[in-house]
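1. Using only what follows, build the 3D model:
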Amino acid sequence: MLHLRLITPADKTDDVVRLIERTVGATHLAVMPGAARNPAGDVVMCDVAREAGDTLIGGLRTLGIDKSGSIALENIDLSLSLRADRAEDEAPGEGADAVLWEQLSDATHEESTLSITYVAFITLATMIAACGVVLDNAILIVGAMAVGPEFGPLAGFCTALVRRVPRLALRSLIAILVGFAVAMVVTVGFSYFMDAMNLFSDDALKSERPNTNFIYRPDWFSFVVAVLAGAAGMLSLTSAKSGALVGVAISVTTVPAAANAAVAFSYNEYKQAWGSTEQLLLNLLGIVLAGTLTLLLQKFLWAKQRERTARSQLA
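-> Got it, this is the predicted structure:
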């Protein structure tokens, strides 16, 4: 279940209440006239089944509540109520399959912002991966994958493509390109420093490295894994199962490929640097392609579900 807290202008409260009462899957409606001070208005609260949430939010935006008042949404971890159970049963479809587009857009917008924190995380992840490739240490590679925050802007880019929001697409693309560029440049300097300290060496980079040589040898398996991880990552976002994102993060070699390219470049190993760059681009393409197609499929299937529900209600 989801909890909605609204601030509505007094002249729109009746329309909002009627909308909530007509929404199948909404319950626990409460109205507090004149309770809001900034902005001034009434406070309206209700609970709604996740599968009915997108429709209700869309109706509220049509009424202009997001401009003249406020719409706040939060997940309910526990709801002990027969009315809530009945609302979930009556709502069309399954909650796990529902996509809250406004929530997804808001979440990916925040994750897609080029910030100091984002750049710091991706840079630290790339430097950790650099240590992993030189030491041929798979544990460090997995750790770097988990630290890397690059899936956020990739998900934002997919969402922007599906929702046709050019500004979000540009924001996400800038975060991806600038983030990786800064991380790789800093890692080149880090590699020079580690070499001066006799901790990195050209011989270590040129060695067979059985645990990590896949990073600069892209193949179709790399693309297949990226596609599968991209689909899993997008599903985890739309179904609010964020725990699956950790698995997605350690499935795709974006950060390790960037790290290997940077270290190889510092040692003038351009062939290996180019192979790593190909691996990076291949993985980014696979994630974007799978994420976009996953969202499009979810959008199509949910639209069909709503059509079937509307026809059954009319009948």
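2. make it CA atoms for all contacts and neighbour counts henceforth
-> Fine.
3. residue ranges for the helices of the stretch 201-315 of the chain, please.
-> Under the criterion DSSP state H, counting those that start in this stretch, helices of the stretch 201-315 of the chain are mapped to 202-206, 220-238, 244-249, 254-266, 270-314.
4. between those, which gets nearest to residue 121?
-> Closest to residue 121 of the helices of the stretch 201-315 of the chain, according to CA to CA: helix 254-266, at 10.8 Å.
5. Check the helices of the stretch 201-315 of the chain for me and report the most buried one.
-> For the helices of the stretch 201-315 of the chain, ranked by mean neighbour count under the definition mean count of other CA atoms under 10 Å, the leader is helix 254-266 at a mean of 30.
6. If you count contacts, what does that one end up packed against?
-> With contacts defined as 3 or more CA pairs under 8 Å, 6 or more residues apart in numbering; DSSP states H and E, the packing partners of helix 254-266 are helix 116-135, helix 138-147, helix 166-196, helix 270-314.
7. Let's see this one next, to set against the first:
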Amino acid sequence: MAAELPSKLKPAARVAGQKQDVWSIINEAAAASPKQPIVNMGQGFFGYNPPPFIINAAKDALNRVDCNQYSPTKGRPRLKKAIADAYTPFWSHKLDPDTEVTITTGANEGMLSAFMAFIEPGDEVIIFEPFFDQYISNIEMPGGKIVYVPLSPPRDGATRTCSSAEWTVDFEKLEKAITPKTKMVVINTPHNPVGKVFSKEELQRIGDICVKNEIIILSDEVYDRLYYVPFTRIATLSPEIERLTLTVGSAGKNFYATGWRVGWLMGPPHLIKYVSAAHTRICYSSVSPLQEACAVGWLSFLSFFPL
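-> Next up is the predicted model:
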């Protein structure tokens, strides 16, 4: 049993009360299994490398002086412009890479930066359960309180194989969950772990509720290139919804490079500037050569799918 720490050496409550994360438990159990190899169906990482041209771009970047030094805190201009160009077709206007895009050290740190930027102790954040487990620690770190709203499976879901689209939002419970302390709603589409792609109608209702109550929307869209049904980005539904929305993206999911830890947030300047400020205080800047390689990845994408 670990020795009790003297009172002056005790950790802060924000970390002392956190339990072991589910991934550590799963990975330790998998490593201890007598049957090997174990296929991990839980985490969103890949069993193969990024495309060779992206790996070569990372190698080339390592030979450049500027790519071995600090990048701008908001991200390398080439990568921000490539992301803005790639996502502009979905928006109602051309995204400004300088004010509407910020690069983070993975999508997870980007979400932490968003919570650190806007959540004060006691503020409430609504998440739909089941959910990506990192939301808990990220929200609790700045003192936020999590409010759970369930995604409901079909009534006979225990007796048959059902589509993820059959999981539904209980809008009555969502509206009842909102209080004067509600600061943010987190959406994850395509959803981890259910796989549900929220419909345009569902997103419109969520967006309208947030507009009515002046609630920030954090839309975790890291799986935005992995879907088989029509996919809607909530920020694109109306100017009123866009004004409240931060959209999260991930190079790890787009380019099969989860270990590179390159992510981004997109949103209106009045939100992005505070996410950037929080990111600067958490990480300062993100990994330079891997940002450059991701820029090459997006530029290649744009060459195949021109605007």
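8. TM between them?
-> The TM-score (TM-score structural alignment, normalised by the length of structure 2) is 0.22; 105 aligned residues with a CA RMSD of 5.5 Å.
9. hmm, back to that, closest one to residue 53 of structure 1 among the helices and strands packed on helix 254-266 of structure 1?
-> With CA to CA, the closest approach to residue 53 of structure 1 among those belongs to helix 270-314: 12.4 Å.
10. chain center to that closest one: distance?
-> 12 Å (CA atoms, centre = their mean, to the nearest Å).
11. rewinding a little: could you dump the helices of the stretch 201-315 of structure 1 to CSV with distance to residue 111 of structure 1?
-> Listed next are these as CSV, based on distance: least, CA to CA, whole Å:
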stretch, distance to residue 111 of structure 1
helix 202-206, 34
helix 220-238, 12
helix 244-249, 13
helix 254-266, 17
helix 270-314, 15
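12. Kindly reformat the helices and strands packed on helix 254-266 of structure 1 as JSON lines containing distance to residue 159 of structure 1.
-> Formatted as JSON lines, the entries for these read as follows, by distance: least, CA to CA, whole Å:
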{"stretch": "helix 116-135", "distance to residue 159 of structure 1": "19"}
{"stretch": "helix 138-147", "distance to residue 159 of structure 1": "22"}
{"stretch": "helix 166-196", "distance to residue 159 of structure 1": "8"}
{"stretch": "helix 270-314", "distance to residue 159 of structure 1": "7"}
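13. tell me the contacts of residue 216 of structure 2?
-> If a contact means CA atoms under 8 Å, 6 or more residues apart in numbering, then residue 216 of structure 2 has 183, 184, 185, 210, 244, 245, 246 as its contacts.
14. which of those has the most neighbours?
-> Among these, the one with the most neighbours (other CA atoms under 10 Å) is residue 245, at 27 neighbours.
15. how much space between that residue and residue 208 of structure 2?
-> 12 Å (CA to CA, to the nearest Å).
16. Pull the number of nearby residues for residue 74 of structure 1.
-> Residues contacting residue 74 of structure 1 under the criterion other CA under 10 Å number 12.
17. Please tell me how far the nearest residue to it once chain neighbours are set aside sits from residue 176 of structure 1.
-> In space, and not counting its chain neighbours, residue 74 of structure 1 is closest to residue 3: 5.3 Å by CA to CA, 6 or more residues apart in numbering. The spacing between residue 3 of structure 1 and residue 176 of structure 1, counted by CA to CA, is 33 Å.
18. Mind checking which of those two has more residues around it?
-> Under the neighbour definition other CA under 10 Å, residue 3 of structure 1 and residue 176 were set side by side, and residue 176 has more, 24 against 20.
19. Please verify my assumption that the more buried one contacts residue 152.
-> No: in this structure residue 176 of structure 1 lies outside contact range of residue 152 using CA atoms under 8 Å: 9.1 Å.
20. hang on, the earlier thing: right, so of the helices of the stretch 201-315 of structure 1, which gets closest to residue 182 of structure 1?
-> Taking CA to CA as the measure, the helices of the stretch 201-315 of structure 1 were each checked against residue 182 of structure 1, and helix 254-266 came out nearest at 10.6 Å.
21. and the angle for that closest one with helix 138-147?
-> With axes from the mean of the first three to the mean of the last three CA atoms, to 10 degrees defining the directions, helix 254-266 of structure 1 sits at 120 degrees from helix 138-147.
22. can you give me the angle helix 254-266 of structure 1 makes with helix 270-314?
-> Orientation check (the same axes, to 10 degrees): helix 254-266 of structure 1 against helix 270-314 gives 160 degrees.
23. dump the residue contacts of residue 258 of structure 1.
-> Contact partners of residue 258 of structure 1, counting by CA under 8 Å, 6+ apart, are 126, 180, 184, 276, 277, 280.
24. now it: how far from residue 285 of structure 1?
-> When CA to CA is the yardstick, residue 258 of structure 1 and residue 285 of structure 1 sit 15 Å from each other.
25. follow-up on the earlier one: and residue 40 of structure 1, which of the helices and strands packed on helix 254-266 of structure 1 is closest to it?
-> Nearest to residue 40 of structure 1 among these is helix 166-196; the distance by CA to CA comes to 31.2 Å.
26. What is the closest one packed up against?
-> Under the contact criterion of 3+ CA pairs under 8 Å, 6+ apart, helix 166-196 of structure 1 touches helix 116-135, helix 151-163, helix 254-266.
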